[in-house]
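Student: Below: sequence and its predicted model.
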Amino acid sequence: MDNDPAVRNLMIVVGLLLGAGAMLMKHQQLQTPPEDDWFRVRVVEQPGVVVVKFGAEWCPPCRAMHATLNELRHRKGSQLKIVEIDIDKKPHLAQHYGIRSIPRTMIFVDGQYKTGTGGSMPVQELERLVAPYIENRFAAAQ
């Protein structure tokens, strides 16, 4: 390989641009809702905060996350909606959002993807994740 600094710098710039392009494409994919009526009705058309969990019945961490979501529903049910998606029953949704491991939790506000996290977590951690979006909705309503 050529040790010319200009060539090396050019390769670094090209690599950075390719990486940035890939990130932009991924961001665009997350912002574009899938063409799925079930998902559109339950998530995209819902006002406010919607917590979406991708998982499967056979997945122990997903079952733990299901219990966490039930606790969150008990604590914050009037302030948000919860949608659980089984990747075995709706694989096209998992593919659309690039789900590679489960459980995967995503937060949508007024139909727009805001953030996501992987793995199971205690309800307190999930509350911290959704709190800023609930607070923003509450502040906007006043």
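Tutor: It's in. Being a predicted model, the structure only gives us computed values, none of them experimental.

Student: From now on I want contacts and neighbour counts done on CA atoms only, so please keep to that.
Tutor: Fine.

Student: Quick one: residues contacting Gly48.
Tutor: 79-80, 108-111, 134, 137 (C-alpha atoms under 8 Å, 6 or more residues apart in numbering).

Student: Please compare the first structure with the one that follows:
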Amino acid sequence: MLSKTWFIFKGWCFVTKPIDVSDSDFETQVIESESPVLVDFWAEWCGPCKMVAPVLEELAEEYSGQIKFTKVDVDTNHETAIHYGIRSIPTLLVFKGGKPVDQLIGAVPRAEIKKRLDNALG
């Protein structure tokens, strides 16, 4: 039985929740992705990160099959956070074609995140 995280449709497997990404698999999961990717840079102790997390889970379901949602814990994945100049969390980076194309910093409203995701798809 599949959990809510995954579902299969006509042979395709879609992720419906953000997946954890580390320094070691960031390139494979984000840079090499054929679809746009939202990366949530966060930390366990971050209050605003906890506020944004349920919104991102809802959006991951809504955009399933169109945009991949990932999470990078900045406390355990320093290299990736430093490489992308992450100084405040939560920071959301949207990647398309392996390159960052948009950035949101802080506890951004759901409507603004959706607007940026729609732009990435357009």
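Tutor: Yep, it's here. Everything numeric in this text was worked out from a predicted model, so none of it was measured.

Student: quick one: what's aligned to Cys49 of the second structure in the first structure?
Tutor: With TM-score structural alignment as the criterion, Cys49 of the second structure lines up with Cys62 in the first structure.

Student: which of the residues in the host helix or strand of Asn70 of the first structure are buried?
Tutor: For Asn70 of the first structure, the element it lies in under DSSP states H and E is helix 60-76. For helix 60-76 of the first structure, the neighbour count (16 or more other C-alpha atoms under 10 Å) marks 61-63, 65-66, 68-69, 72-73, 76 as buried.

Student: Mean deviation, that helix versus the second structure?
Tutor: Once fitted to the second structure, helix 60-76 of the first structure is off its aligned match by 1.0 Å on average (mean C-alpha distance after the TM-score superposition for the first structure).

Student: now for that helix, which elements pack on it?
Tutor: strand 80-86, helix 123-141 (3 or more C-alpha pairs under 8 Å, 6 or more residues apart in numbering; DSSP states H and E).

Student: Tell me the helices and strands packed up against the one helix or strand Gln29 of the first structure maps to.
Tutor: Per DSSP H and E: Gln29 of the first structure is located in helix 5-31. Contacts defined by 3+ C-alpha pairs under 8 Å, 6+ apart place helix 5-31 of the first structure against strand 112-118.

Student: Give the aligned range of the strand it packs on in the second structure.
Tutor: Against the second structure, strand 112-118 of the first structure falls on residues 99-105 (TM-score structural alignment).

Student: what sits against the spatially most central residue of the first structure?
Tutor: Central residue of the first structure (C-alpha atoms, centre = their mean): Met106, 2.7 Å from the mean position. Counting by C-alpha under 8 Å, 6+ apart, Met106 of the first structure makes contact with 51-53, 113-117.

Student: May I see those arranged in CSV, with distance to Ala141 of the first structure and neighbour count as well?
Tutor: Below are those laid out as CSV (distance: C-alpha to C-alpha, whole Å; neighbours: other C-alpha atoms under 10 Å):
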residue, distance to Ala141 of the first structure, neighbour count
Val51, 20, 23
Val52, 23, 21
Lys53, 27, 25
Tyr113, 20, 21
Lys114, 19, 15
Thr115, 22, 14
Gly116, 24, 14
Thr117, 27, 15
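
Student: Including distance to Val43 of the first structure, could the residues you listed go into CSV?
Tutor: Shown next, in CSV, are the contacts of Met106 of the first structure (distance: C-alpha to C-alpha, whole Å):
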residue, distance to Val43 of the first structure
Val51, 9
Val52, 8
Lys53, 11
Tyr113, 10
Lys114, 12
Thr115, 14
Gly116, 14
Thr117, 17
